[in-house]
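> I need the structure of the sequence given here:
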Amino acid sequence: MATGHVAVIGSFNADLVLDLPRMAARGETLAARALHRFPGGKGSNQAIAAARAGARVTMLASLGTDAEGDAALALWAREGVQARAVRHPVLPTGMAVILLEGGDNRIILAPGANMALAAADAAPPPCDVVLAQLEVPAPAIAAAFAAAGGARRVLNAAPADAAAATRLLPLTDILLVNAGEAMALAPAAGQDAAALAQALAGQVGQAAVVTAGPAGAVLAMRGGAVLRAPAPPVAVRDTTGAGDAFAGAFCAALAGGADHAAALRAGVAAGSLACTVLGAVPSLPHRAAIAALLDEGLVR
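From the prediction side, this is the model:
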């Protein structure tokens, strides 16, 4: 498959992961079993995931003038991601606290400089796919999509923000959401992933994808066709990076010339592999691992 170019407009966060025996009750002090620090942020994670999946990647972001911002630039350089980052003189680099209990997580986000990304700093380079999430301001995403030229515009409408997503849907070619986010955008469609994808596909230019955890993912084309990719059985350790792994691999496949079905399978394979490793960035799989899982025939 050819190597395509993915431009990602999105966030970087320094992730602080607390591994808990259980969630604390109101007013309770609870000792964590372990503390881990990882680089994170949906935009950064997805950029790295796309690069590891074989794409050429450019990252557009806003960072603080602090050590965490320096770490982001160093990380992207190591991962082969070209950075187009502005440095905010006052706001700190974003941070997320991730409460991990078994294979489930709860995330508390302090966005910091991510929310200072301006439309003027969001013009993507010539590329095949422009990928955005909702951890940066909607006007910046709208500007990036408006300047995308012939690139496919993929919106991962996460974290759930119905107002921002609704504003951006008319500019979006492919919408990518999990089941909970899909229900927030199409509450009348019920809980079935295929029905949700079909309802959302009518609001965007090409297609809507709904990821459904262990059930895999569904892609509905605007106009009717529905594609499904089941998830292979894996030993789940941490689901934190699974959605970002899916998004990055899905967009890398599209940018490289894959059709929707092949891109959907690549996304499911990458998301499944990510569940087996602790931490977002450490869990993002490389192209060879994704290809090996696809070759096993467990993602059809």
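
> When you work out contacts or count neighbours from here on, use the C-alpha atoms and nothing else.
Will do.

> The closest residue in space to residue 24 that isn't next to it in sequence and residue 99: what is the separation?
Leaving aside its sequence neighbours, residue 24 sits nearest to residue 30 (Cα to Cα, 6 or more residues apart in numbering; 6.0 Å). Distance, residue 30 to residue 99, using Cα to Cα, to the nearest Å: 12 Å.

> okay, the two: which has more neighbours?
Shown here are residue 30 and residue 99; by other Cα atoms under 10 Å, residue 99 has more neighbours (21 against 12).

> thinking the more buried one is in contact with residue 19, fair?
Yes. Checked against Cα atoms under 8 Å, the pair residue 99 and residue 19 is within contact range at 6.4 Å.

> so how far is residue 104 from the residue nearest to residue 24?
17 Å.

> so which strand or helix has residue 59?
Using DSSP states H and E, residue 59 falls within strand 56-64.

> quick one: that strand to chain centroid distance?
Strand 56-64 sits 14 Å away from the centroid of its parent chain (Cα atoms, centre = their mean, to the nearest Å).

> buried ones in the very next helix or strand once past that strand?
Per DSSP H and E, strand 56-64 leads on to helix 67-79 as the next helix or strand towards the C-terminus. In terms of neighbour count (16 or more other Cα atoms under 10 Å), helix 67-79 has its buried residues at 68-69, 72-73, 76.

> so where do the helices sit in this protein?
In the chain, the segments counted as helices under DSSP state H are 42-52, 67-79, 138-146, 162-168, 179-185, 193-201, 242-255, 260-274, 280-283, 287-295.

> Same list (those helices) but as a markdown table, adding distance to residue 126.
Output for these, formatted as a markdown table (distance: least, Cα to Cα, whole Å):
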| stretch | distance to residue 126 |
| --- | --- |
| helix 42-52 | 16 |
| helix 67-79 | 19 |
| helix 138-146 | 11 |
| helix 162-168 | 21 |
| helix 179-185 | 30 |
| helix 193-201 | 26 |
| helix 242-255 | 12 |
| helix 260-274 | 21 |
| helix 280-283 | 26 |
| helix 287-295 | 23 |
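
> among these, which is nearest residue 217?
Of all those, it is helix 260-274 that lies closest to residue 217, at 6.7 Å by Cα to Cα.

> Work out which residue lies at the spatial centre of the protein.
residue 244 (3.3 Å; Cα atoms, centre = their mean).

> Can you tell me the closest non-neighbouring residue to that residue?
residue 46 (5.0 Å).

> what sits against that neighbour?
Residue 46 is in contact with 8, 244-245, 247-248, counting by Cα atoms under 8 Å, 6 or more residues apart in numbering.

> want to put them side by side, so please do this one too:
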Amino acid sequence: MEQRPDILCIGSVLWDIIGRSPSTLRLGSDVPGRITRLPGGVAMNIAHTLARFGQRPAVLTAIGRDAEGEALIAACKPLGVLTDFAYRSTDLPTDRYMAIEGGAGLVAAIADAHSLEAAGAKILAPLGDGRLGRAEQPWAGPVALDGNLTQALLAEIAQSPLFARADLRIAPASPGKAERLLPLLSHPRATFYVNLEEAGLLCQTRFDGAEAAAGALMARGARRVLVTDGGRLCADACDGEILCRIPPPVMVRRVTGAGDTFMAAHIVAEDRGLARAGALERALQAAADYVSGEVG
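Got it, this is the predicted structure:
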């Protein structure tokens, strides 16, 4: 029997294959390190963190019926992530993400989310067939949406009655996919979570800091936006007011998934009634704990 989730996470759920080394890496480096394979993808990372904070998240995504897909479904269960509503295809393989991280952070990454893109609007079926809502009675809870969806599908979501009552929380997935979110930028129920580079791509310019980037996104029509900049000042802009905080200083041991952790922690903090300043501080602390390796 399908369980009723607290929040929907729409986007990529795949295998993260991460190679990490404490060494400083250059082109052609061949160094010792660790290689891990874990459930990942933006939607999955957000869902996992939400579950860790006591929420019951469900993912709307595409997962193959291949051996990797079956293993991924099995791995999601003990993490508290509901996969009951995922689109399962016999024709599409399970997606993968591969990254190399060195002592100075992310060196390079490749996201193979072609199956998610090919599945398209099929992943949204539960929102219209009565399992999670219908056009006349749409889902009224929070939705975490990631930019691994195609621009066409994101544009469809921006106009869809299925999302008319949703609290949309949106992340680009990567700088290379930030511009896909332009159709949603002025959505009246959207909150954007972007880093400084992604903010610059959405505004087609470069910024020196998060506060300026947040102000520019508001000027372009965003209702609310949170801009992060690694260990530097973070900004939360809403209703013409920009709130800024500096993240706690920590030793960085990993970076893949940090932004997703920040977003999930912020959603939970606001769901628990924290005001803007408290929610921002809680999210920054959660992200700091994550990159320092204090949490799994």
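
> What value does the TM-score take for this pair?
Superposed pair, TM-score by TM-score structural alignment, normalised by the length of the second structure: 0.83. Supporting alignment: 274 aligned residues with a Cα RMSD of 2.4 Å.

> The strand holding residue 59 of the first structure maps to which residues in the second structure?
Aligned by TM-score structural alignment, strand 56-64 of the first structure falls on residues 56-64 of the second structure.

> Buried residues of that stretch, list them for me.
Neighbour counts over stretch 56-64 of the second structure (16+ other Cα under 10 Å) mark 56-64 as buried.

> Need the distance between the two termini of it.
Using Cα to Cα, the end-to-end distance of stretch 56-64 of the second structure comes out at 23 Å.

> do the same with stretch 289-296 of the second structure
One end of stretch 289-296 of the second structure sits 9 Å from the other (Cα to Cα).

> Which residue, other than its chain neighbours, is closest to residue 139 of the first structure?
Per Cα to Cα, 6+ apart, closest to residue 139 of the first structure is residue 119, 6.0 Å.

> Can you get me a residue count around that neighbour?
By other Cα under 10 Å, the residues close to residue 119 of the first structure number 15.

> try residue 294 of the second structure
Residue 294 of the second structure, neighbours per other Cα under 10 Å, totals 11.

> wait, what's in contact with the nearest residue to residue 265 of the second structure once chain neighbours are set aside?
Leaving aside its sequence neighbours, residue 265 of the second structure sits nearest to residue 283 (Cα to Cα, 6+ apart; 4.9 Å). Contacts of residue 283 of the second structure were listed using Cα under 8 Å, 6+ apart, and they are 261-266, 269.

> any idea how far whatever residue of the first structure lines up with residue 283 of the second structure is from residue 200 of the first structure?
Aligned counterpart of residue 283 of the second structure in the first structure: residue 267 (TM-score structural alignment). Residue 267 of the first structure is 19 Å from residue 200 of the first structure, where distance means Cα to Cα.

> got it, and residue 145 of the first structure?
Going from residue 145 of the first structure to residue 200 of the first structure by Cα to Cα gives 19 Å.

> thinking again about what came up before, which outside residues touch the match of strand 56-64 of the first structure?
Contacts for stretch 56-64 of the second structure (Cα under 8 Å, 6+ apart): 5-14, 43-44, 47-48, 50-51, 69-70, 80-95, 115-116, 119, 123-124.

> Equivalent analysis for stretch 24-31 of the second structure, please.
With contact meaning Cα under 8 Å, 6+ apart, stretch 24-31 of the second structure is reached by 21, 23, 102-104, 107.

> Please identify the buried residues of it?
residue 25.

> Any idea how far apart the tips of it sit?
By Cα to Cα, one end of stretch 24-31 of the second structure lies 9 Å from the other end.

> same question, stretch 229-248 of the first structure
Start-to-end, stretch 229-248 of the first structure (Cα to Cα) is 16 Å.

> The second structure: matching residues for that one?
The aligned range for stretch 229-248 of the first structure in the second structure is 245-264, by TM-score structural alignment.

> average distance between the strand holding residue 59 of the first structure and the second structure?
Compared with the second structure after the fit, strand 56-64 of the first structure shows a mean deviation of 1.2 Å (mean Cα distance after the TM-score superposition for the first structure).

> what's the angle between that strand and helix 67-79?
170 degrees (axes from the mean of the first three to the mean of the last three Cα atoms, to 10 degrees).

> quick one: residue 35 of the first structure and residue 15 touch, right?
No. Between residue 35 of the first structure and residue 15 there is no contact under Cα under 8 Å: 10.5 Å.

> Between those two, which is the more surrounded one?
Set residue 35 of the first structure next to residue 15 and count neighbours by other Cα under 10 Å: residue 15 wins out with 23 against 12.

> Which residue is the nearest non-sequential neighbour of residue 175 of the first structure?
Closest residue to residue 175 of the first structure in three dimensions, ignoring its sequence neighbours and counting by Cα to Cα, 6+ apart: residue 208, at 4.6 Å.

> The one you found pairs with which position in the second structure?
In the second structure, residue 208 of the first structure lines up with residue 225, judged by TM-score structural alignment.

> okay but that match is in contact with residue 238, surely?
Yes. Between residue 225 of the second structure and residue 238 there is a contact at 6.8 Å, judged by Cα under 8 Å.

> what touches both of those two?
Taking Cα under 8 Å, 6+ apart as the criterion, residue 225 of the second structure and residue 238 both touch residue 218.

> Have a look at those two and say which one is more surrounded.
Using other Cα under 10 Å as the criterion, residue 225 of the second structure and residue 238 rank with residue 225 on top: 25 against 18.
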